[in-house]
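In: Provided below are the primary sequence and the corresponding predicted coordinates.
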Amino acid sequence: MGSPAPRAAWVAGGVALAGWALVGLGGGGIDPGDGLGGSGPTAAFLTLALGAPLAAVVVVLAWDRVALRTGPVRLALGACAGMAAWAALSMLWAASPTLAWIDANRQAIVLCALVVGAGLGALLPRAPLLLGLGLSAAALVPVGAALLTRILPELLGADSDLARLSSPVGYWNALALIAVVAAPGALWPAGARPAWRGGLSVGAAGTTLVIVTVLLTYSRGGVLALVMALTVTMAFVPATGRAVAALAAGAAGAVLPAVHGLTDPALTTDGLPVGQRADAGLGLGWRIAAGLVLAAVLAPLLVRAAGRVGLEPARARRIGLAALAVVVLVTGVVVSVVPEARGWTGDRAAEFRGEEGDAVANDPGRLVSTAGNQRRGWWGEAWRGFLDAPVVGQGAGGFALVHLQERATGDPSLMTREPHGVVVRFLSGTGLVGTALFAALLAAVAWGVLRAAGGRAPPEIGLPLAVMAAFLLQAAVDWSWAVPALTIPALAAAGVVLTSGVTGRVPGARPGPLAAAGLAAAVLIAIASAALPWWSTGRVLAGEDALASGRTAEAVRLADQARAANPVAPGPLLLLARAHTDDGERARALGAYRRATELAPDDPGTWRALALFLGRDRTAAAAWREVHRLDPRDPEAALRAG
């Protein structure tokens, strides 16, 4: 019989993994802060509301573990807590306090994931291996649901579906990284030592599923992250030869379904009615099934073939390096000699330099495009936002408003709410203070990695390291930090690495009254912080429905409830103004619109609402000038501001 703490830790770990799988199903927990509600904001609310108590329970269970008292863990937890607190504090000066509140909740989710990972890493034996395998199993839920939307479109799809695979997460790059997170644990059984029964087949089939999913998202960042995750995993896996065989078999199994999914017009055309995609979807389904079987059968055959020819690890490495050199040499010759290859390479170089325009189409061809897809412009906008407030930033999560002021084009299809880079995100949003806290978190993780390496950590440490490396690579060029479904596994992996290899207990250590009260207060604050803006948005949406049905009195009541829950959001005031307008009370409506502009003076949306309400009134031009100041590329504002 084990001690109560480990048994409870197993339960906590299972709950955490199940919760992460559900976050993936629930729009990835993505909350853009646009007030439209949906599964993403609801998942974000539930993640923090349930994750904070779970983190507190894990802290209590691991209170006597030496691992939680080491320098790297304390630095990481302090940095994470500081990031959440600073994001919340930025509501005082943020251009959009409600966006800062949402982002503070995101940082709190990051802290909870780190705490749970560190605590379970201190409690559970072989935590790195358990994490890797657990993430692979949990990822099957959103990944399987995503593939089924393509295989069974009439049952699970919609006529408005885009060709790029993104549902149920809602963002293709995020779905790709969820699949990548599953890759290390999927491949590990093939290269474990001693060998696991059926490990080769499981590893190969799992790799096939991951590769197909990543390719069908058309995510270039996902492909790079997958290469990173597999490279790190291969560097640590004990039986490298067996893992290589599983990887090769998995890649072979992915060819048939990937080619079909990337070339069949019924699967690569946006907005095609589900009835026209049914046959192609079933074709994708049987090809995936065939690919899984092929991979599972081929991997053991490759290992047997290598054994018959006496291909020892050292010789295999030499052959592999020689083959790689031949491939590079042949590629160089082809590019130099063949005009078509030389032209193709020149086109990719021009894309990289941005000479042919920086936007990339959402079709399979983007997988070989080297264009930045607007990132250089977005990073420049974030940098200029940082220069305007270098110490404290523009407010956490406030790049959406910075972008409107700094963007170089009025094309609505090129608009964004995130700068697509984690460093510029912190620089623009929370300034040097927030960036320094983020750097401290990275330093703590690096410290933990070096300590684990010096302490001769088990090879399983490669599993969380692979997850972290893949996440950081994608976060450097995307908005992964704003997606809870991505930060949760990455920070949990960081927590496991930080406590890996540190054993021992502090006799008699248990939370005192002050510590227990502090934990309880932190949990209550986190739950309230998650619930209030979410509930306020729900009241506004209900008020919109009431207004559409002519129930203005109910809309006013709901607007008042929404304002009480979230007094920094302009949405409730705008709802109140529309309700008063419908009642014919223009003076009260005007007052509500003006209070909204006072509450969010740097948000062009509030000024636009006021300007539209004023209509032909001569004072409307002043409101339009404010819209133009805050969004100079808005063509309507430029015209009406005079």
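Out: Great, that's in hand.
In: Only C-alpha atoms from now on, for both contacts and neighbour counts.
Out: Will do.
In: Sort out which residues of whichever strand or helix holds Ala517 are buried, please.
Out: Element membership of Ala517 [criterion: DSSP states H and E] is helix 513-548. Under the neighbour-count criterion of 16 or more other Cα atoms under 10 Å, helix 513-548 has 519, 523, 526-544, 546-547 buried.
In: Then stretch 125-134?
Out: Across stretch 125-134, burial judged by 16+ other Cα under 10 Å covers Arg126, Ala127, Pro128, Leu129, Leu130, Leu131, Gly132, Leu133, Gly134.
In: Sort out which of those are in helices and list them.
Out: Counted as lying in helices by DSSP state H, out of the buried residues of stretch 125-134, are Ala127, Pro128, Leu129, Leu130, Leu131, Gly132, Leu133, Gly134.
In: Dump the residues you listed into a markdown table; add distance to Leu427 as well.
Out: Formatted as a markdown table, these follow (distance: Cα to Cα, whole Å):
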| residue | distance to Leu427 |
| --- | --- |
| Ala127 | 34 |
| Pro128 | 32 |
| Leu129 | 35 |
| Leu130 | 35 |
| Leu131 | 32 |
| Gly132 | 32 |
| Leu133 | 35 |
| Gly134 | 34 |
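In: where exactly do the helices run in the stretch 51-200 of the chain?
Out: Using DSSP state H, counting those that start in this stretch, the helices of the stretch 51-200 of the chain run over 71-89, 97-123, 127-151, 153-156, 172-191, 199-216.
In: thinking again about what came up before, and which of the buried residues of stretch 125-134 is nearest to Pro97?
Out: Leu131 (36.2 Å; Cα to Cα).
In: tell me the contacts of that closest one?
Out: Taking Cα atoms under 8 Å, 6 or more residues apart in numbering as the criterion, Leu131 is in contact with Leu463, Pro464, Ala493.
In: do the same with Leu491
Out: Taking Cα under 8 Å, 6+ apart as the definition, contacts of Leu491 comprise Val110, Leu111, Ala113, Leu114, Gly117, Met468.
In: for the fourth one, what are its contacts?
Out: Read it as Leu114. Contacts of Leu114 (Cα under 8 Å, 6+ apart): Leu77, Ile488, Leu491, Ala492, Ala493, Ala494, Gly495.
In: Use this one as the comparison:
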Amino acid sequence: MDAAQRGARSGLAVAIPGATGALLIWALFAGGGSGTDATATLGSAAVIVATLLMIGWARGVVVFPRLDRPGLVAVVAAALLVAWTGLTVWWSIAGDRSFDALAKGLVLLAFGAVGLAAAALPGRPVRALALLLAAALGAVLLWALLGKAVPTLGPDDAGRVTRLRGAVGYWNALALLADAALGLGLWLVATVRERFGRPLGALLLYAATLVILLTQSRSGLVAGLAVVALVLGLTTNRVEAALLALLASTPGLLVAGWAFTRPALVEDGGASAARVSDGAVLGVLMVLGSIAVLVAVRMVPVARLVSTRRQAVVRGLLGTAVLVFAVGLLGLVAAVGNPVTWVTSQVTSVGEVSNGPGRIGQFETNSRTVWWGEAWQVFRANPAGGTGASTFEIARKRVRSNARNVSEPHSLPLQLLSDTGLPGFLLGLAFVVGVALGIRATLGRLERDERAAAASLTALPLAFGLHSLVDLDLDFLAVAAPTILVCAALLGAGRPAAARAGGTMTLGVVVAASAVLWVLVAPGLSSRAVDAAYRQSSDADLGAAASSSRRAQRLNPLAVAPLYARATVAGLARNAGAAETFLVQATRLQPANPATWYELGIFRYVAGDLCGAYFAFNAAYTLDPKSSLFYEGSELDRARAAVNDPLQPACGR
């Protein structure tokens, strides 16, 4: 290696962690919820960083790890799953949605590439990544708690929905991040010996406990317990860590307990004045709780207690756990009688659990069992390839039992089955197995300090995996992107450097990155062009509106929104034939989407073509018989009556 390469590598040793931290913060704070808002911006940034890293690898200034067999299985399975997601566009019932899913998958692959490069840095890269993630998660949790204490800093609809969700936008996703923070907090208090490691770790544990409870997330509680059990099991000084965790989490339990007594803080629809006043008190209590945590970890001689009275400490910890379990079980029996019968009835219930502290003790699935059954029906009807990535919301309408909409079945395995068929599910399973075996191998080969940091990082993939069994976390880049980055880093940690890529790779990487960037930005540009077309139409600038709608269709030929815009513009131009043609094109583009047929039916109904309207409405009804659009006396009923009119049937005799 020449001097220029050594200088470049020393600079990258700072640049790569900086880029990694920036992407993590961006994803956590602006991941865009479950939609595609952040796919173009955050995704493009991740792809650009990954591209620069690959070019650096080709030039010999960036190192990527040479993965072992489980790591290769995971990486290949992930790449093939994204490719299969893209292939489902071919037969998807909503190609634009599947194209969006492909874009998200490519973004996650880019985050994975960044994670691999971060794992190959000199020094202690796993420890550095754990510190970065701990700081980022701490900032996310702090901001969420500030939003609860000061409502003006929280979400706009905090008065309507009081469950804590912070910048992520979804309470269960925020609870997932808090679960990961538990693992990192345990590592900080038990392993990091720097001056500020233990107090900051204790504060992270305190904040994570408080956030999990205020999200009222039942999956967050279960996953949090699993994370604590795993990280303690992988920690050498687990007794000391458990005692410190108890000291740090107890104030969080007490503060959350007080919050649960204030309806304005934990129940939907509270008065604004009460939220402000109770939030101020909560803020004071949170500060006092943090002070109590710092005093406890400072004053209680944990290390001496564990070294001199280890057995007594262990018995105390176990006794506390047994006592909490026994009290909870007795309370459950007193409240519901036979707990087995009660749990069975709760799980099989399809009722909605209202937001409030009481939901934590409920086992009702919020209709999840219904959605899981619908996903299974969709898969059984399309086992080879599913209905296309991210199309469950449309595919389920044929079999749903009510008019309620849901974007995903709230179970990643069933989502893969219904959307991508058996091949997608098997590729997802191969990825999970590869990651699990790869992380186990990583924990076995790292030296002590790096191993402890890696053990704490496993909290994130574990929490994500558990949550994804009952939720839609893959839709949120705020949790999916950091998880993939951490998984990749854990797979590559401690591995030797891979052989330098050939210099000819640079051109291929640039071409591929350019194509990926187009995949990421084209749908957003198309949506903007559609918005412009409607805006120009309202300003009576029909020429510009027609141009914008045509541009929107060129940018995203899989979407029906540009066709709707073109139909609107043609209608305003009094070209009814062209308008109907565009709506017919939409039904041909997405013939299994009831919305396209309904739009065509409405157009024909307004135009007086009741015969054509009936057939369009009937197609929509066949695809979505439980839609709220088809009520008694709706346009479908009126069109049907016109068709069946014995004197003047709309379709003729």
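Out: Great, that's in hand. These numbers come from a predicted model, not from an experiment.
In: Any idea what the TM-score is?
Out: Here the superposed chains carry a TM-score of 0.90, computed using TM-score structural alignment, normalised by the length of the first structure; 621 aligned residues with a Cα RMSD of 2.6 Å.
In: Map Ala361 of the first structure onto the second structure.
Out: Using TM-score structural alignment, the equivalent of Ala361 of the first structure in the second structure is Ser354.
In: Now its match: which helix or strand?
Out: Under DSSP H and E, no helix or strand contains Ser354 of the second structure.
In: Next, find the distance separating it from Arg238 of the second structure.
Out: Distance of Ser354 of the second structure to Arg238 of the second structure, computed by Cα to Cα, to the nearest Å: 38 Å.
In: which one of these two has more residues nearby?
Out: Arg238 (18 against 12; other Cα atoms under 10 Å).
In: between the helix holding Ala517 of the first structure and helix 71-89, how many degrees?
Out: 40 degrees (axes from the mean of the first three to the mean of the last three Cα atoms, to 10 degrees).
In: superposed on the second structure, where does the very next helix or strand once past helix 513-548 of the first structure end up, distance-wise?
Out: Remark: after helix 513-548 of the first structure, the chain's next helix or strand is helix 552-565, criterion DSSP H and E. Helix 552-565 of the first structure, aligned to the second structure and superposed, deviates on average by 1.9 Å (mean Cα distance after the TM-score superposition for the first structure).
In: Which elements pack onto helix 552-565 of the first structure?
Out: helix 513-548, helix 571-582 (3 or more Cα pairs under 8 Å, 6 or more residues apart in numbering; DSSP states H and E).
In: looking at those, which is closest to Val502 of the first structure?
Out: With Cα to Cα, the closest approach to Val502 of the first structure among those belongs to helix 513-548: 23.2 Å.
In: elements contacting the closest one?
Out: Other elements packing on helix 513-548 of the first structure under the criterion 3+ Cα pairs under 8 Å, 6+ apart are helix 39-61, helix 97-123, helix 552-565, helix 571-582.
In: and whichever residue in the second structure pairs up with Pro72 of the first structure, what is it in contact with?
Out: Correspondence of Pro72 of the first structure to the second structure, assessed by TM-score structural alignment: Pro70. Residues in contact with Pro70 of the second structure (Cα under 8 Å, 6+ apart) are Val433, Gly434, Val435, Leu437, Gly438.
In: From Leu590 of the first structure, how far out is the equivalent of Leu246 of the second structure over in the first structure?
Out: Taking TM-score structural alignment as the criterion, the aligned counterpart of Leu246 of the second structure in the first structure is Ala248. According to Cα to Cα, Ala248 of the first structure stands 67 Å off from Leu590 of the first structure.
In: same deal with Thr98 of the first structure?
Out: Separation of Thr98 of the first structure from Leu590 of the first structure (Cα to Cα): 22 Å.
In: what does Ser549 of the first structure give?
Out: For Ser549 of the first structure, the distance to Leu590 of the first structure - Cα to Cα - is 22 Å.
In: Just want to know which of the two has more residues nearby.
Out: Leu590 (18 against 10).
In: Now Met234 of the first structure: closest residue in space, sequence neighbours ignored.
Out: Spatial nearest neighbour of Met234 of the first structure, excluding adjacent residues (Cα to Cα, 6 or more residues apart in numbering): Thr240 at 6.5 Å.
In: where's the one you found relative to Gly495 of the first structure, distance?
Out: Thr240 of the first structure sits 26 Å away from Gly495 of the first structure, going by Cα to Cα.
In: now swap in Ser39 of the first structure and tell me
Out: Relative to Gly495 of the first structure, and taking Cα to Cα, Ser39 of the first structure is found at 28 Å.
In: before we move on, what about Leu302 of the first structure?
Out: Counting by Cα to Cα - Leu302 of the first structure and Gly495 of the first structure are separated by 37 Å.
In: aligned partner of Glu580 of the second structure in the first structure?
Out: In the first structure, Glu580 of the second structure lands on Leu590 (TM-score structural alignment).
In: and what of Gly11 of the second structure?
Out: Aligned against the first structure - with TM-score structural alignment as the criterion - Gly11 of the second structure pairs with Arg7.
In: in which helix or strand would I find that match?
Out: Going by DSSP H and E, Arg7 of the first structure is in helix 4-25.
In: mean shift of that helix relative to the second structure?
Out: Helix 4-25 of the first structure sits 2.5 Å off on average (mean Cα distance after the TM-score superposition for the first structure).
In: most centrally placed residue in the second structure?
Out: Compute the mean C-alpha point of the second structure, and by Cα atoms, centre = their mean the closest residue is Phe476, 2.5 Å away.
In: contacting residues for it?
Out: Contacts of Phe476 of the second structure by Cα under 8 Å, 6+ apart are Gly31, Gly32, Gly33, Ser34, Gly35, Ala173.
In: And those residues, which of them are buried?
Out: Gly31, Gly32, Gly33, Ser34, Ala173.
In: any idea how far Ala576 of the second structure lies from Tyr534 of the second structure?
Out: Applying Cα to Cα, the value for Ala576 of the second structure to Tyr534 of the second structure is 17 Å.
In: Need the counterpart of Ala16 of the first structure in the second structure.
Out: Aligning on TM-score structural alignment places Ala16 of the first structure opposite Thr20 in the second structure.
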